[in-house]
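K.L.:
kindly return the folded structure for what I paste below:
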Amino acid sequence: MNSKPTLHTALSPALLHLYDLNHAIVVIIDVLRATSTIATALHNGAKCVIPVDSVAKCIELGRQIDGITAGERDGMIAEGLEHGNSPFEYPRDFIYNRTLVLTTTNGTKLLHMALDRGAGQMITGSFPNLSAVCDYLVSQNQSVVLGCAAWKDRVNLEDMLFAGAVISRVKDHFSINCDASQIAETVYHDAKSDLFGFMQAKNASHYHRLMGYGLEKDIRYCLKPDVANVLPLYENGKLIVL
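P.N.:
Predicted coordinates for the structure are as follows:
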């Protein structure tokens, strides 16, 4: 009998309903850029990050709690918000001890979907906090669903690459009978020596979109392991450092 917990990968929010989230740790993955920015803000001393699914809610809540309202729609700062979704907007001297209210096209939407589907526990993952995520998943000995935010339900490369990076590190501790996980790990092994170069060579859709906005610096940062190595845990409507 196999006593190891299971690990599955949902490559798009549109596939999330196929997985049992009730007793699982769900890892919300939105590498470019929501979960990279969440890790960075918390690493730089933010009190917490409150993910919301609409711009209106973001503005309203920010006003109520004197928070920093931030977010994007289609890669650009959303109208009515003060700040965008770039990790470089949240240095320690700006974000320390403050609350960030964040809404994004894909990442915060996926988090709320997982919540609605009864996720047992949620953390957020990206390359900047890769080790923290892997260490936590191994220590908990619980089933895991790696949830890729993708782009408007279409599978994207960078979230799959991060899922593959996690799998390659933790697979000995899990029972993995999941083709999506195998695909993610295979692609990661092809890409790991130069993630940015791989995204560039494949003209990945999100790479293409953000490069069009002149955001190469953001992309490179979001693909760099352990530069903001904290573990954001979702608790009572907020992401806090565990």
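K.L.:
okay, CA-based contacts and neighbour counts for the rest of this
P.N.:
Will do.
K.L.:
enumerate every residue touching the most centrally placed residue in the chain.
P.N.:
If you average the C-alpha coordinates of the chain and look for the closest C-alpha using Cα atoms, centre = their mean, you land on Ile29, 2.9 Å from that point. Under the criterion of Cα atoms under 8 Å, 6 or more residues apart in numbering, the neighbours of Ile29 are 35, 107, 124-126, 146-149, 159, 162-163.
K.L.:
and if you look at Gly147?
P.N.:
Under the criterion of Cα under 8 Å, 6+ apart, the neighbours of Gly147 are 9-13, 16, 26-29, 110.
K.L.:
out of those residues, which is most surrounded?
P.N.:
Ile29 (31 neighbours; other Cα atoms under 10 Å).
K.L.:
how near is it to Ala10?
P.N.:
Spatial separation of Ile29 from Ala10 under the definition Cα to Cα, to the nearest Å is 10 Å.
K.L.:
what residues are shared contacts of those two?
P.N.:
With Cα under 8 Å, 6+ apart applied, the overlap between the contact sets of Ile29 and Ala10 consists of 146-148.
K.L.:
would you do the same for the sequence below? I want to compare the two.
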Amino acid sequence: MTMIHLLMKKEDIREEKIVEGNKVVVVLDILLATTTIVSALKDGAKDVIPVLDRNEAIELAKEYHQDECILAGELDAKPIDGFVYPSPTIIKETINGKTLILSTTNGTVALRRSSSANKVYIASLLNNPAIAGAIQKVTMDHTILIICSGNSGETSLEDFYGAGHLIECLVNHREYELTDAAKAALYFYQGKVDAYEILLDSYVGKLLDKYEQRADLRVAASKGITSIVPILKKGKVVVETIYSV
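P.N.:
The predicted structure is shown next:
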């Protein structure tokens, strides 16, 4: 039976173990990196390139004409000078047909650290049902590793909730063996109905609320609004398929 593992933060990723065996990785950063990535692709982005830091993003942007890409990023939840803040509601206005170069404190780092897995999916509340549907077709002989990006070394309430949502979507398709951490996320999700209130009550959610970004919180709390299945392929996030949920 396929096993589902759960890591609570990006600092728990061991890259030497990621490459071992048949692993399918799913990365979650609900506020906001993976939500922003999924939203941008839904809104017509050509692709998304997750980078490790500001300097890598700036160097990469030099390979594009100004009208071909959007440079977005934050560091410790603060805007990076010269970058668009990685808000799905801001980016959607101009992303159609462009590449999003994205640098964030947690989510893009988690993606890069996971890149050696057999397959890396990008998930959020927006597309968890589609991710679960796609995974069930490819994982009979694989291990599923769900990675919560966390918040600078700390557990993230919203990622834990998002992982629980994804696990519920998975177990609705077929039977899996769950680690205790995966079970804990599932039980937590099943006991909490209102996604928006959970996100608003999280540490990052409170910061977004403070800076009047409730619109982004509402986007991030929108369950199953898109059927796109993004994967990380050769350093770029692209839409692998649109799954019929």
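K.L.:
so after superposing, what's the score?
P.N.:
Between these two chains, after superposing, the TM-score reads 0.89 (TM-score structural alignment, normalised by the length of structure 1); 232 aligned residues with a Cα RMSD of 1.8 Å.
K.L.:
quick revisit: can you tell me how far the residue nearest to the centre of structure 1 is from Ile219 of structure 1?
P.N.:
Using Cα to Cα, one gets 15 Å for the distance from Ile29 of structure 1 to Ile219 of structure 1.
K.L.:
check Ala204 of structure 1 too.
P.N.:
Summarising the geometry, the distance separating Ala204 of structure 1 from Ile219 of structure 1, computed by Cα to Cα, is 11 Å.
K.L.:
and those two? which has more neighbours close in?
P.N.:
Neighbour totals were compared for Ala204 of structure 1 and Ile219, and Ile219 leads with 23 against 14 (other Cα under 10 Å).
K.L.:
residue in structure 2 matching that one?
P.N.:
Ile219 of structure 1 is assigned Leu217 in structure 2 as its aligned equivalent, the criterion being TM-score structural alignment.
K.L.:
ok so Ile58 of structure 2 is a helix residue?
P.N.:
Yes - the assignment for Ile58 of structure 2 (DSSP: H, G, I helix; E, B strand; the rest coil) places it in a helix.
K.L.:
on contacts alone, who are the packing partners of the helix ranked longest in structure 2?
P.N.:
Using DSSP state H to assign secondary structure, the helix with the most residues in structure 2 is helix 157-171. Secondary-structure packing of helix 157-171 of structure 2 (3 or more Cα pairs under 8 Å, 6 or more residues apart in numbering; DSSP states H and E): strand 23-28, helix 128-135, strand 143-148, helix 180-190, helix 195-201.
K.L.:
please identify the most buried of those.
P.N.:
strand 23-28 (a mean of 26; mean count of other Cα atoms under 10 Å).
K.L.:
now the next helix or strand after it on structure 1. Mean distance?
P.N.:
Sequence-wise, the next helix or strand downstream of strand 23-28 of structure 2 (DSSP states H and E) is helix 33-42. Here the mean offset of helix 33-42 of structure 2 against structure 1 after fitting is 0.7 Å, by mean Cα distance after the TM-score superposition for structure 1.
K.L.:
show me how far the helix or strand just after helix 33-42 of structure 2 is from its chain's centre.
P.N.:
Once helix 33-42 of structure 2 ends, the next helix or strand along the chain (criterion: DSSP H and E) is strand 47-51. Relative to its chain's centre, strand 47-51 of structure 2 lies at 12 Å (Cα atoms, centre = their mean, to the nearest Å).
K.L.:
pull up the aligned stretch in structure 1 for strand 47-51 of structure 2.
P.N.:
Under the criterion TM-score structural alignment, strand 47-51 of structure 2 matches residues 48-52.
K.L.:
host element of the match of Ile219 of structure 1?
P.N.:
Take DSSP H and E as the rule and Leu217 of structure 2 turns out to sit in helix 214-220.
K.L.:
which helices and strands sit right next to that helix?
P.N.:
Short answer (3+ Cα pairs under 8 Å, 6+ apart): helix 214-220 of structure 2 packs on helix 88-91, helix 195-201, helix 203-210.
K.L.:
contacts for that helix?
P.N.:
Counting by Cα under 8 Å, 6+ apart, 30-32, 35, 87-89, 124-126, 196, 199-200, 205, 208 sit against helix 214-220 of structure 2.
K.L.:
run the last query once more with 10 Å
P.N.:
Around helix 214-220 of structure 2, the neighbours that count as contacts under Cα atoms under 10 Å, 6 or more residues apart in numbering are 29-32, 34-36, 38-39, 87-90, 124-126, 158, 162, 195-197, 199-200, 204-209, 221, 225.
K.L.:
which among the helices and strands packed on helix 157-171 of structure 2 is found nearest to Val237 of structure 2?
P.N.:
strand 23-28 (11.9 Å; Cα to Cα).
K.L.:
what about that closest one, how far off from structure 1?
P.N.:
After superposition onto structure 1, strand 23-28 of structure 2 sits on average 0.8 Å from its aligned residues (mean Cα distance after the TM-score superposition for structure 1).
K.L.:
next, the angle from that strand to helix 128-135.
P.N.:
Angle between the axes of strand 23-28 of structure 2 and helix 128-135 is 170 degrees (criterion: axes from the mean of the first three to the mean of the last three Cα atoms, to 10 degrees).
K.L.:
which bit of structure 1 covers strand 23-28 of structure 2?
P.N.:
Using TM-score structural alignment, the residues of structure 1 aligned to strand 23-28 of structure 2 are 24-29.
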